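Chemist: Predicted structure and sequence below. I'll ask about it afterward.
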Amino acid sequence: MEYQVAFEGGTSTSYAIASSQERGQMFIAPGTEVYKGQIIGIHQRPGDLALNVCKKKAATNIRSNKEQSVILDTPLDYSLDDCIEYIQEDELVEITPQSIRMSKNPKLAKKGRTSLPFYAMSHIFLSETEE
């Protein structure tokens, strides 16, 4: 099982999630804050897939197009146990009072794995701050 990973931080939109869910199952809902390198879903093809779930629909030619409603699947609700089961050796589980998230980590990245040009850089770990 491979992951869909956010390559841009921001607030996820239903427009972007609708196109992303065609490739696999999502872990996030519209309006969720995401950061660069966060794992946002799963898919079945080899290699991690970098996606932008923060893009907005272009506002061109608004009058000619009716407002189309987007039908989204319910995001996967995963527990701490599920996250620990899913992660691989180059990934982390982030636990906060509001959420449980998974992300890529450059310090634990597999050698030769070049399908993602970026990794989560926004994490501050207790082990790093105690030094």
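Modeler: Done, it's in.

Chemist: From here on, just use CA atoms for contacts and neighbour counts.
Modeler: Fine.

Chemist: tally of neighbours for E33?
Modeler: As a burial measure, E33 scores 14 neighbours (other CA atoms under 10 Å).

Chemist: and the comparison structure, right after this:
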Amino acid sequence: SGTDEATVLVPPVKMTLEQALEFIDDDELVEVTPTSVRIRKRHLTENDRKRAMRGAKED
């Protein structure tokens, strides 16, 4: 049979809105709710990201 692999997860970094805005790249957004500040990709699926990159190269 197989062996179990232990996956180590890095705990999330708590950031203020200002820190998150300084941290993001051009392909990311800052999502703000009353209880949290999140950084996420502008295009959520890998397929959408590839399509956006192809579109940017054609311009």
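Modeler: Structure's in. What do you need? All of these numbers come straight from a predicted model, not from anything done at the bench.

Chemist: Could I get the TM-score for this pair?
Modeler: Superposed pair, TM-score by TM-score structural alignment, normalised by the length of the second structure: 0.57. Supporting alignment: 43 aligned residues with a CA RMSD of 2.6 Å.

Chemist: Return the residue of the second structure aligned against S99 of the first structure.
Modeler: For S99 of the first structure, the aligned position in the second structure is S36, judged by TM-score structural alignment.

Chemist: Q88 of the first structure too?
Modeler: In the second structure, the residue matched to Q88 of the first structure (TM-score structural alignment) is D25.

Chemist: Run a quick neighbour tally on that match.
Modeler: Here the number of neighbours of D25 of the second structure (other CA under 10 Å) works out to 11.

Chemist: Just to be sure, it is in a helix?
Modeler: No: assigned with DSSP: H, G, I helix; E, B strand; the rest coil, D25 of the second structure falls outside any helix and is coil.

Chemist: and I42 of the first structure, how far is that from S19 of the first structure?
Modeler: Going from I42 of the first structure to S19 of the first structure by CA to CA, to the nearest Å gives 14 Å.

Chemist: And for E128 of the first structure?
Modeler: In terms of CA to CA, E128 of the first structure sits 37 Å off from S19 of the first structure.

Chemist: These two - which one has more neighbours?
Modeler: Neighbour count, other CA under 10 Å: between E128 of the first structure and S19, S19 has more, with 15 against 8.

Chemist: Which parts of the second structure are strands?
Modeler: Secondary structure of the second structure by DSSP state E: the strands cover 28-32, 37-41.

Chemist: Redo those as a markdown table? Include mean neighbour count and distance to A52 of the second structure.
Modeler: Below are those laid out as a markdown table (neighbours: other CA atoms under 10 Å; distance: least, CA to CA, whole Å):
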| stretch | mean neighbour count | distance to A52 of the second structure |
| --- | --- | --- |
| strand 28-32 | 14 | 13 |
| strand 37-41 | 15 | 12 |
